[in-house]
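Q: the amino acid sequence is not available; the structure is as follows:
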């Protein structure tokens, strides 16, 4: 079996070095993309507010479908609903007289505080100069 002789010229060697350099750039770009994704995920996770609901709490449910309809003064919160059980990973099972039991994401809920809100009034007397 005859041996094959490979002759690498200066141009061929230069081309191989350029291809290796392209691979290094690609790997570096991939690593930078991974670092960026990790940092942006950590930044977004800081904004998440953990909400803990107990059984029997009254809550309001954010209805995102109202965004489709025009109406500035229309409330996007429906309810009140009663929390039946708080499930793992932020899911909450709620109950309503009209709809019964159903599960929702806990991020779409907020506490419902029943009763009149006490308004604090203050008087400021302005005197002419």
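A: Here it is on my side, so go on. Keep in mind that what you see is a predicted model, and the values were worked out from it rather than measured.
Q: drop to CA atoms for contacts and neighbour counts, all remaining ones
A: Will do.
Q: would you map the helices across this structure?
A: 10-47 (DSSP state H).
Q: which parts of it are strands?
A: With DSSP state E as the criterion, the chain has strands at 58-62, 77-86, 91-96, 100-105, 109-111.
Q: tell me which other helices or strands the first one touches.
A: Using 3 or more CA pairs under 8 Å, 6 or more residues apart in numbering; DSSP states H and E as the contact definition, the elements that strand 58-62 packs against are strand 77-86, strand 109-111.
Q: one more structure, for comparison:
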């Protein structure tokens, strides 16, 4: 009975690994490309219809281990992000939102 359970668990692990490998996307980024950035910390306006992708941003350089240096064309600001948080920008208009929060001193 234990041997059967062991074989069953090995089979399950192998199938799960194959399924998860299919989900991994091979994204190759080059300097000068346009990309969208996934913003997981977007909690100011909760809602199902709010897009979690912002951009487009330009890739300034590609660093080692998947780090990408982005540049905002509007402000010229640059910063590093993990390449897993990016996807290729295919064109079209993207609405840019700017939120300004005024803080009051107590």
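A: Right, received. Where do you want to start? These numbers were taken from a predicted model, which means no experiment stands behind them.
Q: and the TM-score between them?
A: The TM-score (TM-score structural alignment, normalised by the length of the second structure) is 0.63; 88 aligned residues with a CA RMSD of 2.6 Å.
Q: quick one on the thing from earlier: save the strands of the first structure as JSON lines, and put in mean neighbour count too.
A: As requested, the strands of the first structure are arranged in JSON lines below (neighbours: other CA atoms under 10 Å):
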{"stretch": "strand 58-62", "mean neighbour count": "19"}
{"stretch": "strand 77-86", "mean neighbour count": "18"}
{"stretch": "strand 91-96", "mean neighbour count": "19"}
{"stretch": "strand 100-105", "mean neighbour count": "13"}
{"stretch": "strand 109-111", "mean neighbour count": "18"}
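Q: select, out of those, the one closest to residue 39 of the first structure.
A: With CA to CA as the criterion, residue 39 of the first structure lies closest to strand 100-105 of the strands of the first structure, at 25.0 Å.
Q: quick one: residues in contact with the closest one.
A: 90-95 (CA atoms under 8 Å, 6 or more residues apart in numbering).
Q: corresponding residues in the first structure for stretch 6-25 of the second structure?
A: In the comparison with the first structure, stretch 6-25 of the second structure aligns to the range 30-49 (TM-score structural alignment).
Q: ok, which of the helices and strands packed on strand 58-62 of the first structure comes nearest residue 18 of the first structure?
A: strand 109-111 (56.3 Å).
Q: that closest one aligns to what range in the second structure?
A: Against the second structure, strand 109-111 of the first structure falls on residues 86-88 (TM-score structural alignment).
Q: what's the mean deviation for the matching stretch versus the first structure?
A: For stretch 86-88 of the second structure, the mean distance to aligned residues of the first structure following superposition is 1.4 Å (mean CA distance after the TM-score superposition for the first structure).
Q: understood, closing this out.
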